[in-house]
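Engineer: Compute the structure for the input listed below.
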Amino acid sequence: MANLKEIRSRITSVSSTRQITSAMKMVSAAKLKRAQDAITQMKPYAEKLKELLQDLSSSNDDDNNSPYGVQRDVNNVLVVAITSNRGLAGAFNANIIKATNNLINNELSGKNITVLAIGKKADDFYKRTEYNIKGTTLPNKLNELYDDLSFENVSKVSEAIMRSFTYKQFDRVLVVYNEFVNAAVQNVKVEQFLPIVPAETEDTVSTKNTDYIFEPNKEMIVTELIPKSLKIQFYKAMLDSFASEHGARMTAMHKATDNAGTLIHDLKLVYNKARQAAITNEILEIVGGAAALDD
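Structural biologist: Prediction:
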């Protein structure tokens, strides 16, 4: 009977866990809807602005070159790793850390690397490494961004990164984040944030033959539009990661809830079999006792 008590205790424990994972799934689903709407509305605008930014960068003459498009010998590299503040989201955070480490150890091998960790999970990992952001002029505590993920708050971070690039603190800036595809699919992306990548390799004919009318003038466009476009690109990466986090967590909690249900079903079968065996043994003992009395 002690075995039956242990099985009942496990069933109760797994049932409580299933209630928690089911509630977390519903919470993530509600948050995902808002995050998905935000990135869906932002993405077409950001992609078109990025296309214009690349065209403008590739067509700039020497007098109007933007400081954000300056190509330098790459010695100092900043890698921005965007994760979440919380876990229970499957491989969401682990994929970013893995991709960042692969980038550092392979493509950026031999460079001076600094990691700007956005999100508690990346911050906890990289603050124990030699790539910690401490000692630079960039923001140090960025976990609060997710408390109020707005363009204004994210712009402060992107402005600091852009300023560090223009001050030649970094020669190249890369962003590693999860691109939102749908609730079940998130793709890890590594994008060059600075310097601006000209549109040389993307549909060369269409980009180089595009004529633009600049209003009020080209210099004004360079000084105003390019910084704003860079901030938009960084904000889009944050929105992508935010929506991906809730999608990954909703999927993980859905699987955990299903697995808990399967485990409860299996435990109930084991419980019923053990209970049936115990009852059978009791009946056999009673029958055996009665037979002994008859003798």
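Engineer: From now on I want contacts and neighbour counts done on CA atoms only, so please keep to that.
Structural biologist: Fine.
Engineer: For Ile161, grab the count of nearby residues.
Structural biologist: 23 (other CA atoms under 10 Å).
Engineer: what's the spacing between it and Ala243?
Structural biologist: Ile161 is 23 Å from Ala243, where distance means CA to CA, to the nearest Å.
Engineer: same thing with Ala252?
Structural biologist: On the measure of CA to CA, Ala252 and Ala243 end up 14 Å apart.
Engineer: the more surrounded of those two?
Structural biologist: Ala243 (28 against 21).
Engineer: Please identify which helix or strand holds Phe180.
Structural biologist: According to DSSP states H and E, Phe180 maps onto strand 172-182.
Engineer: go on, Ala291?
Structural biologist: helix 218-294.
Engineer: quick check: angle from that helix to strand 172-182?
Structural biologist: 50 degrees (axes from the mean of the first three to the mean of the last three CA atoms, to 10 degrees).
Engineer: Alongside the first, I'd like the structure of this one:
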Amino acid sequence: MSRIGEQKSRISDIEAARYITGALRDISAVELKKLRKRFEQNDIFYSELRELFQLVWRIASADNNDVVVTKSTKSLYVAYTTNRHFYGSLNHDVMKKFIAGTNVKDSCLIIGDVGKQIWMSNGQKRREVSFLSFAGDEPNANEKSALMKQVEEHKHVYVFYPGFTSVFHQDVEMVDITYRPTKKASTKKEYEDLPQYLFEPDLSEMVSFFNNQVRYALFERLLLETQISRVAARLVKMDTADQNAHDIIKLETRTLRRIRTSFSSKRMLETVVGYIQWHNRQTQLIGQ
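Structural biologist: This is a model prediction of the structure:
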């Protein structure tokens, strides 16, 4: 009976685990639906805002405006991972592309405990490497502001992050969160065909506003896409775990039936043997 009890307990534990993974899957599905709705609502707005930001920057550069001159000409490469192993291979995919996309001469920043662990285990070398971890997997308002302030002195800041392609597929993307044009304009001739804009109060203040407020809004857009990718990866992982638990329960239930059958057969055999022994004793007594 102890084997039957142990097997029942094992099945009960697996069913509890399946219940948890199923609940997490359902929660992820609801969360994903809400996040996608938020992301798709303002897609055109953010695309136009990004283009306008780059246009303002190009015009300011063409006018040799001092506000577009950075104190540093260095580029910073950032890997954006999480603190927990909860998103399938997403963090490993980010770090794989990050390592392949940088070299020993680059300055690097790795966000997230998982990214740091992967980096240390690979033994990579770069000119400058620093690490940063948020309190959770998603930064709060203060952490966002601190990060933007930390990287604002760099000419370009390339972030490797999990871009959202579909629920079942996420691709690692790289984007420059300074949102400056990749090609700096040297003459105004390139803008002859562009619409004419009137900048108020003036171009310098407009660029300053874009650098602080608009760039922050665009960065939040990147964080939202990253969150969608992570929730989608968690959804797929939990769904797979739920299916695996279902298959294991079926296997363990068959094992339980075999144990019960074996136990019943053993009891029946013991009963038959006991009856034969009793019958033989009775026969001997009658013969005497």
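Engineer: Let me know the TM-score between chain one and chain two.
Structural biologist: After superposition, the two chains reach a TM-score of 0.77 (TM-score structural alignment, normalised by the length of structure 2), with 269 aligned residues with a CA RMSD of 3.4 Å.
Engineer: So which bits of the very next helix or strand once past the strand holding Phe180 of structure 1 are buried?
Structural biologist: Later in the chain than strand 172-182 of structure 1, the nearest helix or strand by DSSP H and E is strand 185-194. Neighbour-count burial for strand 185-194 of structure 1 flags 186-188, 190, 193-194 (criterion: 16 or more other CA atoms under 10 Å).
Engineer: same deal with stretch 98-110 of structure 2?
Structural biologist: Buried residues in stretch 98-110 of structure 2 (16+ other CA under 10 Å): 98-99, 106-110.
Engineer: Quick check: end-to-end length of it?
Structural biologist: Termini of stretch 98-110 of structure 2 sit 10 Å apart (CA to CA).
Engineer: Over to stretch 105-115 of structure 1?
Structural biologist: First-to-last residue span, stretch 105-115 of structure 1, CA to CA: 13 Å.
Engineer: so Ile110 of structure 2 sits in a strand?
Structural biologist: Yes - with DSSP: H, G, I helix; E, B strand; the rest coil as the criterion, Ile110 of structure 2 is part of a strand.
Engineer: what's the spacing between it and Tyr161 of structure 2?
Structural biologist: On the measure of CA to CA, Ile110 of structure 2 and Tyr161 of structure 2 end up 11 Å apart.
Engineer: Need the overlap of contacts for those two.
Structural biologist: Shared between the contact lists of Ile110 of structure 2 and Tyr161 (criterion: CA atoms under 8 Å, 6 or more residues apart in numbering) are residues 79-81.
Engineer: From the rest of the structure, what touches stretch 234-251 of structure 1?
Structural biologist: Against stretch 234-251 of structure 1 from outside (CA under 8 Å, 6+ apart): 24-26, 28-29, 31-32, 35-36, 38-39, 42-43, 46, 82-84, 88-90, 92, 151, 154-155, 158, 177-186, 193.
Engineer: what about 7 Å?
Structural biologist: Outside of stretch 234-251 of structure 1, the residues within contact range by CA atoms under 7 Å, 6 or more residues apart in numbering are 25, 28-29, 31-32, 35-36, 39, 42-43, 46, 84, 88-90, 92, 151, 154, 158, 177-180, 183-184, 186.
Engineer: Show me where the stretch 51-200 of structure 1 has its strands.
Structural biologist: Listed in chain order, the strands of the stretch 51-200 of structure 1 (DSSP state E, counting those that start in this stretch) span 76-82, 112-118, 172-182, 185-194.
Engineer: Take those and write them to CSV, including distance to Ala2 of structure 1.
Structural biologist: Formatted as CSV, those follow (distance: least, CA to CA, whole Å):
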stretch, distance to Ala2 of structure 1
strand 76-82, 49
strand 112-118, 50
strand 172-182, 47
strand 185-194, 45
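Engineer: Okay then, goodbye and thanks.
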